[in-house]
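[1] Got a sequence here, can you build the structure:
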Amino acid sequence: MDGHDSEDPKQSTADMTAFVQNLLLQMQSRFQTMSDSIVTKIDEMGSRIDELEQSINDLRAEMGVEGTPPPAASKSSDEPKTPAGST
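    Okay, here's the model as predicted:
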């Protein structure tokens, strides 16, 4: 048993190193997969928001509210006023 124990620390260290490296690679792969999934879902949400905005604009046009500027245009005209008022 003594002869086997003298080789054990080296083999045990090599095994542990290989195990940790493999575990880190698996974790990296899983995090990359999760990251890709999150980015894809964010892109999908952005597309849905764009579609919703277009639908709202279409409804407004059907109702005859075309003369009213869209909220994005009124926000952009308000933005320069905010910094000027705060300085």
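[2] going forward, measure contacts between C-alpha atoms and count neighbours the same way
    OK.
[3] And residue 18, how far from residue 27?
    Taking CA to CA, to the nearest Å as the measure, residue 18 falls 14 Å from residue 27.
[4] Please give the structure of this sequence too, so both can be compared:
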Amino acid sequence: MDGHDTDDSKQSTADMTAFVQNLLQQMQARFQAMSDSIITKIDDMGGRIDELEQSINDLKVEMGVDGSPSPSVPPKPKVEPKSADDSA
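    Next comes the predicted model:
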């Protein structure tokens, strides 16, 4: 055995290490991009929810209903129609 096989083995290991490092860097970049995208979408959804809540509150104001529970009118008692048997 000469030193040639050892040099090839070292070069192969160095190539594999560089490949794996490059692959991990690409995966990290993609993960970061996806993470940023998700955060942006969550922020957008939060803004839409805030706008929806404001629209609902505006509609309540237009209808004269405030955010606090108002005293409700007691429900009318149900009046059942009298049957012929009840006429006695």
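[5] and the residue nearest the centre of structure 2, what element?
    Against the mean C-alpha coordinate of structure 2, by CA atoms, centre = their mean, the closest residue is residue 42 at 5.4 Å. Using DSSP states H and E, residue 42 of structure 2 sits in helix 4-63.
[6] now residue 73 of structure 1
    Per DSSP H and E: helix 71-78 holds residue 73 of structure 1.
[7] Please compute how far that helix lies from its chain's middle.
    Its chain's average C-alpha position is 27 Å from that of helix 71-78 of structure 1, according to CA atoms, centre = their mean, to the nearest Å.
[8] same check, this time on stretch 22-29 of structure 1
    20 Å.
[9] Comparing it with structure 2, how large is the average distance?
    Mean deviation of stretch 22-29 of structure 1 relative to structure 2 after superposition (mean CA distance after the TM-score superposition for structure 1): 0.5 Å.
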